[in-house]
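Peer 1: can't give you the sequence, but here's the structure:
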């Protein structure tokens, strides 16, 4: 059932206050965990603050087993607490509340909207932030074959809306660095016509706009540790209390790494990988060649 953001924040705050007191903890204990003031925690518990995914997850860990048993409920309240203009939830509430996407994906979408910079390696597909609607439709069809046509259409719409983070004005625009493995450009997702349009769209975006996207292609003959694993993304945030995170995507789910050493290791791997790849112009040339090699 749909909740207004105000109702969801009140319910979340009440639940967090109950769990804190049950655990025998004080406001200052929660504030110390979040590295914030007690007034911020008080506002969160009173339903007056906008909750962040990371803060609520940190509190769940602090409050212990009873909170972890309610993690799905609490994180759903966080999603419901986001109002229009604070994420994708209002326009795509049917997708989130209908569990069309998993909690892991929901969390990533929220983090993506808050991030100031994302560095991503994609060995299999053109990433969602650079996809055409037709290509996205083919991808959604592969990953969500059991969903109805309307649900798949909404997932494509959601993917298109996500791309607005690359077009936000001024300092709010996401800094996106991406390395795509060349084999991802050779795989004709949706058929040759759909793939050709996707590659041509990608070239057009990189030549005529999206100047803040640092785009590279890892050639087929590149031997580098960074290309030997699966897809990953390093997400960075402006506020110091918002811990940077690594997102690892797998077929059976996603993993989040938040320890500083883990984030640093993936960031260094990405930096070394992007240096090993051709520059932007050379990478665009690889995309053009991949389009030419598609059957007509």
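Peer 2: Ah, there it is. Note that the structure is a prediction, hence the values are computed from the model and not measured.
Peer 1: hey, let's count contacts and neighbours off CA atoms from now on
Peer 2: OK.
Peer 1: all helices of the stretch 51-200 of the chain, in order?
Peer 2: 53-63, 65-68, 71-81, 93-97, 103-114, 133-143, 149-162, 182-186, 192-208 (DSSP state H, counting those that start in this stretch).
Peer 1: Adding mean neighbour count and distance to residue 30, write the ones you listed out as TSV.
Peer 2: Below are these laid out as TSV (neighbours: other CA atoms under 10 Å; distance: least, CA to CA, whole Å):
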stretch	mean neighbour count	distance to residue 30
helix 53-63	18	7
helix 65-68	16	13
helix 71-81	20	16
helix 93-97	17	28
helix 103-114	18	22
helix 133-143	19	39
helix 149-162	17	32
helix 182-186	21	45
helix 192-208	18	45
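Peer 1: With residue 259 as the reference, name the closest of those helices.
Peer 2: helix 53-63 (12.7 Å; CA to CA).
Peer 1: quick check: angle from the closest one to helix 71-81?
Peer 2: Interaxial angle, helix 53-63 versus helix 71-81 (axes from the mean of the first three to the mean of the last three CA atoms, to 10 degrees): 150 degrees.
Peer 1: right, so of the helices of the stretch 51-200 of the chain, which gets closest to residue 238?
Peer 2: Of the helices of the stretch 51-200 of the chain, nearest to residue 238 by CA to CA is helix 103-114, at 8.7 Å.
Peer 1: thinking again about what came up before, just send the helices of the stretch 51-200 of the chain back as a markdown table, with distance to residue 263 too.
Peer 2: A markdown table is the format used below for the helices of the stretch 51-200 of the chain (distance: least, CA to CA, whole Å):
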| stretch | distance to residue 263 |
| --- | --- |
| helix 53-63 | 15 |
| helix 65-68 | 24 |
| helix 71-81 | 23 |
| helix 93-97 | 28 |
| helix 103-114 | 15 |
| helix 133-143 | 28 |
| helix 149-162 | 24 |
| helix 182-186 | 25 |
| helix 192-208 | 28 |
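Peer 1: center of this protein - which residue?
Peer 2: residue 108 (3.5 Å; CA atoms, centre = their mean).
Peer 1: The closest residue in space to it that isn't next to it in sequence and residue 25: what is the separation?
Peer 2: Spatial nearest neighbour of residue 108, chain neighbours left out: residue 247 (7.8 Å); criterion: CA to CA, 6 or more residues apart in numbering. Going from residue 247 to residue 25 by CA to CA, to the nearest Å gives 31 Å.
Peer 1: The structure to be compared is supplied as follows:
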């Protein structure tokens, strides 16, 4: 995966491990906090990956839960990594707090499955397409703020070892002119180029498919190279985002994505449809 390792993923791993260990002891968050000098809410923030926690605090909790010293030392290394700054935080001036977490997860994902009913996904957007979308989404931004957002979106595309992508695009994405016909033509060529790279699959859900699950609602399923980092589902709206991590929740969206893949055109026919859309522009 990308050498731009993500403190977000490390923080999430620690949170998951601490939740699991505490549950195994039968200890309440309040009791655990009292025994290491923290409040119940502080324990909750660490266990929900909302706070990294001091390295010494994480180590104290691990020992409290009966973890051997040599294993504690391994977790301390991860805890230190979790406290570093992510590469994307240089754009904090235009990066919403709720999207910060997603960029951190995306940076270390090995596979991303995505359904997109409206737009070309951010990881595939050209600068001109991204600029047009961002101007529409942030009409009050200055020129400088728009360019900062574009810069961040493009930086997300430059992982040394990018994730494998399986994307289902609604056919509407191919026909909506964003920016101009020239911008849209270049954008669809980028989509087609990505589809033809080994390891990526892009399918088009045609209008003829009719009604289907998740109509009008995009979602992402992110998977990670380390099996200790469980998959998660990302949902976004105008005001914020939602992360689903429970096994049954992720499975529901995995099943939904499987249905969308089965309903969509095959990969080869999808590439032909993208090419046809390019030729019409």
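Peer 2: Okay, I see it. Remember, it's a predicted structure, so these values are computed and weren't measured experimentally.
Peer 1: where does the counterpart of the residue nearest to residue 108 of the first structure in the second structure fall, helix, sheet strand or coil?
Peer 2: Superposed on the second structure with TM-score structural alignment, residue 247 of the first structure falls opposite residue 234. The local conformation at residue 234 of the second structure, judged by DSSP: H, G, I helix; E, B strand; the rest coil, is strand.
Peer 1: Pull the contacting residues for residue 234 of the second structure.
Peer 2: 102, 219, 220, 221, 222, 241, 242, 243, 244 (CA atoms under 8 Å, 6 or more residues apart in numbering).
Peer 1: Make a ChimeraX selection of the buried ones in these.
Peer 2: Listed next is the ChimeraX selection for buried residues among the contacts of residue 234 of the second structure, using 16 or more other CA atoms under 10 Å:
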select :102,219,220,221,222,243
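Peer 1: Throw the contacts of residue 234 of the second structure into TSV and include secondary structure and distance to residue 252 of the second structure, thanks.
Peer 2: TSV is the format used below for those (DSSP: H, G, I helix; E, B strand; the rest coil; distance: CA to CA, whole Å):
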residue	secondary structure	distance to residue 252 of the second structure
102	helix	20
219	strand	12
220	strand	12
221	strand	11
222	strand	14
241	strand	18
242	strand	15
243	strand	13
244	strand	10
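Peer 1: In the contacts of residue 234 of the second structure, find the pair that's most separated.
Peer 2: That would be 222 and 241, which, of those, are the farthest apart (CA to CA) at 14.5 Å.
Peer 1: Aligned against the first structure, show me the partner of residue 252 of the second structure.
Peer 2: Match for residue 252 of the second structure (TM-score structural alignment): residue 265.
Peer 1: tell me which element that match is part of?
Peer 2: helix 260-276 (DSSP states H and E).
Peer 1: Can you give me the buried ones in the helix or strand following that helix?
Peer 2: As assigned by DSSP H and E, the chain's next helix or strand after helix 260-276 of the first structure is helix 280-293. For helix 280-293 of the first structure, burial by neighbour count (16+ other CA under 10 Å) applies to 280, 283, 284, 286, 287, 288, 290, 291.
Peer 1: repeat for stretch 155-173 of the second structure
Peer 2: The neighbour-count check on stretch 155-173 of the second structure (16+ other CA under 10 Å) flags 156, 159, 162-173 as buried.
Peer 1: Tell me how far the spatially closest residue to residue 167 of the first structure that is not a sequence neighbour lies from residue 54 of the first structure.
Peer 2: Spatial nearest neighbour of residue 167 of the first structure, excluding adjacent residues (CA to CA, 6+ apart): residue 173 at 6.1 Å. For residue 173 of the first structure, the distance to residue 54 of the first structure (CA to CA) stands at 21 Å.
Peer 1: which residues sit in contact with residue 18 of the second structure?
Peer 2: Contacts of residue 18 of the second structure by CA under 8 Å, 6+ apart are 47, 61, 62.
Peer 1: nearest to residue 58 of the first structure, of the buried residues of helix 280-293 of the first structure?
Peer 2: Checking the buried residues of helix 280-293 of the first structure one by one against residue 58 of the first structure (CA to CA), the nearest turns out to be residue 280, at 39.0 Å.
Peer 1: mind checking what that closest one lines up with in the second structure?
Peer 2: Match for residue 280 of the first structure (TM-score structural alignment): residue 267.
Peer 1: ok, that match touching residue 203?
Peer 2: Yes: using CA atoms under 8 Å, residue 267 of the second structure makes contact with residue 203 at a distance of 5.3 Å.
Peer 1: Burial check on the residue mapped onto residue 114 of the second structure from the first structure, number of neighbours?
Peer 2: Applying TM-score structural alignment, one finds that residue 114 of the second structure aligns to residue 120 in the first structure. Neighbour count of residue 120 of the first structure, defined by other CA atoms under 10 Å: 23.
Peer 1: now residue 120 of the first structure, nearest residue through space, not along the chain?
Peer 2: residue 233 (4.1 Å).
Peer 1: Helix or strand: which one has the residue lying farthest from the centre of the second structure?
Peer 2: Going by CA atoms, centre = their mean, the residue of the second structure most distant from its centre is residue 35, 35.4 Å out. Residue 35 of the second structure belongs to helix 29-36 when assigned by DSSP H and E.
Peer 1: Identify each buried residue in the helix or strand just after that helix, please.
Peer 2: The first helix or strand that comes after helix 29-36 of the second structure along the chain, using DSSP H and E, is helix 40-47. For helix 40-47 of the second structure, the neighbour count (16+ other CA under 10 Å) marks 42, 43, 44, 46, 47 as buried.
Peer 1: other SSEs contacting helix 40-47 of the second structure?
Peer 2: Judged by 3 or more CA pairs under 8 Å, 6 or more residues apart in numbering; DSSP states H and E, helix 40-47 of the second structure is in contact with helix 7-25, helix 29-36.
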